[in-house]
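Student: Need a 3D model of the sequence below.
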Amino acid sequence: MTTYDAILFDNDGVLVDPPGHGDQLAAIRDAFDELGIDSPDEDHLSALTGGVTPELLADLERTYGVDREALWAARERHDERSQFEAFRAGRRETYEDVGALSDIAQPCGLVSNNHHTTVEFVLDRFDFADAFETYYGRPMTIESLSLKKPNTHYLDRALADLGGGSALYVGDSESDVVAAERAGMDSVFVRRDHSRDASLSTEPTYEVETLHAVRDIANDAR
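Tutor: Take a look at the predicted model:
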């Protein structure tokens, strides 16, 4: 079995509940309302919940006659607020098995496609700070979209922070598995309820259902 020098984790859907789609849509409606755009197309609202590209924002700029930077800033601001509210209201919590993190011997890091500020909020709210020696989310800029996984940018930075070597990345999406592969890392795909029936075109190194299984993989590989 491979010896791992570091274990890296995704956040949403691995450590904490993923954002609710209804909450995301409501936040994006608020962003359009702030910009004075009435009755935006439902497909555009849905497209802005995930997988956003600079090309999509350029298209929305043309469609609604609003500056793409202003649209993205409003989207990010309301999305961040919505996520904080969901955590504070108890609609989003940690998974019950996060205690397994304390039993992992290797240094751990966190790499998320979510906002860096939201990652910091989660670390503080759930007292995760001691579990991770480094962490990365993305800044709230259009430029950050090109650095999201499956880009390896933040995985590479996190591993460098932890001293390099071999690493295992734990995620709940195909982009997580692809990013790990591109970064030269092994991957763990966690099949939570929301990803139970997901079909992957890229095979992960491991598939598990709990973080207890991740702990066992990490510790057995020491």
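Student: From now on I want contacts and neighbour counts done on CA atoms only, so please keep to that.
Tutor: Noted.
Student: Please identify the buried residues of the longest helix seen in the chain?
Tutor: For the chain, the longest helix by residue count, based on DSSP state H, is helix 68-88. Neighbour-count burial for helix 68-88, counted by 16 or more other Cα atoms under 10 Å, picks out 68, 71-72, 74-80, 82-84, 86-87.
Student: Out of those, which two sit at the greatest distance?
Tutor: Across the buried residues of helix 68-88, the longest distance by Cα to Cα is 28.5 Å; it joins R68 and F87.
Student: Tell me if I'm right that A167 and Q106 touch.
Tutor: No: taking contacts as Cα atoms under 8 Å, A167 lies outside contact range of Q106: 9.7 Å.
Student: Looking at those two, which is more packed in?
Tutor: A167 (25 against 19; other Cα atoms under 10 Å).
Student: picking up where we left off before, residues touching the longest helix of the chain, excluding its own?
Tutor: 19, 23-24, 27-28, 30-32, 34-35, 57-58, 60-61, 92-93, 115, 118, 121, 140-142 (Cα atoms under 8 Å, 6 or more residues apart in numbering).
Student: Show the end-to-end separation of stretch 26-45, please.
Tutor: By Cα to Cα, to the nearest Å, the extent of stretch 26-45 from end to end equals 9 Å.
Student: Can you classify D127 as helix, strand or coil?
Tutor: The three-state assignment at D127 reads coil, by DSSP: H, G, I helix; E, B strand; the rest coil.
Student: how close does R81 sit to A47?
Tutor: Applying Cα to Cα to R81 and A47 gives a distance of 19 Å.
Student: Report the buried residues of stretch 57-68.
Tutor: Quick answer for stretch 57-68 (16+ other Cα under 10 Å): L57, L60, E61, V66, R68.
Student: All the strands of the protein, residue numbers only.
Tutor: Secondary structure of the chain (DSSP state E): strands located at 6-9, 108-115, 134-138, 167-171, 186-190, 206-208.
Student: What residues sit buried inside the shortest one?
Tutor: Within strand 206-208, the residues that qualify as buried are Y206, E207, counting by 16+ other Cα under 10 Å.
Student: before we move on, the earlier item: who touches both of A167 and Q106?
Tutor: Joint contacts of A167 and Q106 (Cα under 8 Å, 6+ apart) are Y4, D5, A6, I7.
Student: Sequence B follows; please return its structure for comparison with A:
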Amino acid sequence: MQPAALIFDLDGTLLDSAPDIHAVSNAVLEQYGYAPLSFEQVRSFIGHGVPHLVDCLIKASGADPEHGLAERMIPDFNRIYEEAVTLTVPFPGVHAALETLRAAGHPLAICTNKPMGPTRSTLGHFGLTPLFDTVIGGDSLPTRKPDPAPLRQALADLGGGPALYIGDSEVDAETAQRAALPFVLFTEGYRKTPVETLPHARAFSDFAALPGIVAGWPWDAR
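Tutor: Coordinates of the predicted model:
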């Protein structure tokens, strides 16, 4: 059997980027004259892409969403976000796990709701770009996760065949389910609900365990 393609979410799965997203959010709010929000507030907004996050920032600040406020904020957010790598770090063991999986012949891809500009900037900053055969960002297609189209596009770019999706959130679980792909849950990311409430085939808390989980697939056959 050919090695399964492995498609990864980014924020909350490979990278702990919430501190930078929090800093960018408060910088944009300050620019528009609004008070800063707490880390936990902003962290809870992550996962659905920048337009959703900006809408949440506006609502949480009590701002009037009319008069095109979000449309003005989004470009400013993205401009700052593209350079926001000061506080972001890969989760422990990410580099080693990805290198092991790639060496085993698994095609690797990213499917994220993060816009392509900051996605490519962040991957490049951490030296991860060469490990991935394709990258689908939140603005690569007309729709974002949990619509399955971005995940399906990532798989098509890899040539199709068997695949697993690795993510950390409710959005990722729903995306995998709608794309009919097995979902592997990283439990240390940004999910808001208990692990047992999310549909998943396997779960892990340490990236050192991921190559073994992948090597055991297809699990139902064992």
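Student: Quick check: F183 of structure 2 touching L164?
Tutor: Yes: between F183 of structure 2 and L164 there is a contact under Cα under 8 Å: 6.1 Å.
Student: So between the two, which is more surrounded?
Tutor: Counted by other Cα under 10 Å, F183 of structure 2 and L164 do not tie: F183 has more neighbours, with 25 against 21.
Student: From N114 of structure 1, how far out is the aligned partner of that one in structure 1?
Tutor: Matched across to structure 1, F183 of structure 2 falls on S187, judged by TM-score structural alignment. Look at S187 of structure 1 and N114 of structure 1: by Cα to Cα, they are 19 Å apart.
Student: what do you get for V188 of structure 1?
Tutor: Going from V188 of structure 1 to N114 of structure 1 by Cα to Cα gives 19 Å.
Student: more neighbours, those two?
Tutor: Taking neighbours as other Cα under 10 Å, V188 of structure 1 and N114 compare with V188 leading, 28 against 18.
Student: check contacts around that one.
Tutor: Here V188 of structure 1 is in contact with L168, Y169, V170, G171, V177, P204, T205, Y206, E207, V208, V214 (Cα under 8 Å, 6+ apart).
Student: number of nearby residues for the aligned partner of the second one in structure 2?
Tutor: Pairing criterion TM-score structural alignment: the partner of Y169 of structure 1 within structure 2 is identified as Y165. Other residues within reach of Y165 of structure 2 by the criterion other Cα under 10 Å amount to 27.
Student: Y165 of structure 2 reaches L10, doesn't it?
Tutor: No: assessed by Cα under 8 Å, Y165 of structure 2 is found out of contact with L10, at 11.4 Å.
Student: Distance of the aligned residue in structure 2 for T202 of structure 1 relative to H52 of structure 2?
Tutor: In structure 2, the residue paired with T202 of structure 1 is L198, using TM-score structural alignment. Separation of L198 of structure 2 from H52 of structure 2 (Cα to Cα): 21 Å.
Student: can you give me the helices for structure 1?
Tutor: With helices called from DSSP H, structure 1 shows them at 21-34, 42-47, 54-64, 68-88, 116-125, 153-161, 174-182, 211-220.
Student: Turn these into JSON lines, columns for distance to S195 of structure 1.
Tutor: As requested, the helices of structure 1 are arranged in JSON lines below (distance: least, Cα to Cα, whole Å):
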{"stretch": "helix 21-34", "distance to S195 of structure 1": "14"}
{"stretch": "helix 42-47", "distance to S195 of structure 1": "19"}
{"stretch": "helix 54-64", "distance to S195 of structure 1": "26"}
{"stretch": "helix 68-88", "distance to S195 of structure 1": "20"}
{"stretch": "helix 116-125", "distance to S195 of structure 1": "21"}
{"stretch": "helix 153-161", "distance to S195 of structure 1": "22"}
{"stretch": "helix 174-182", "distance to S195 of structure 1": "10"}
{"stretch": "helix 211-220", "distance to S195 of structure 1": "15"}
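Student: for the ones you listed, which one sits closest to D197 of structure 1?
Tutor: Per Cα to Cα, nearest to D197 of structure 1 of these: helix 174-182, 12.3 Å.
Student: Provide the count of other residues in contact range of the closest residue to L147 of structure 1 other than its chain neighbours.
Tutor: Spatial nearest neighbour of L147 of structure 1, excluding adjacent residues (Cα to Cα, 6 or more residues apart in numbering): H153 at 6.1 Å. If you count neighbours by other Cα under 10 Å, H153 of structure 1 ends up with 15.
Student: cool, the one 4 residues further on as well?
Tutor: If you count neighbours by other Cα under 10 Å, R157 of structure 1 ends up with 15.
Student: counterpart of it in structure 2?
Tutor: Using TM-score structural alignment, R157 of structure 1 lines up with Q153 in structure 2.
Student: tell me the contacts of that match?
Tutor: Going by Cα under 8 Å, 6+ apart, Q153 of structure 2 touches I136.
Student: let's go with 7 Å and repeat that
Tutor: Applying Cα atoms under 7 Å, 6 or more residues apart in numbering to Q153 of structure 2 gives no contacts.
Student: Need the residues that contact stretch 98-109 of structure 1.
Tutor: 5-9, 15, 131-135, 158, 162, 211-212, 215, 218-219.
Student: quick one: it to chain centroid distance?
Tutor: With Cα atoms, centre = their mean, to the nearest Å as the basis, stretch 98-109 of structure 1 stands 18 Å off its chain's centre.
Student: cool, and stretch 4-15 of structure 2?
Tutor: How far stretch 4-15 of structure 2 lies from its chain's middle: 7 Å, per Cα atoms, centre = their mean.
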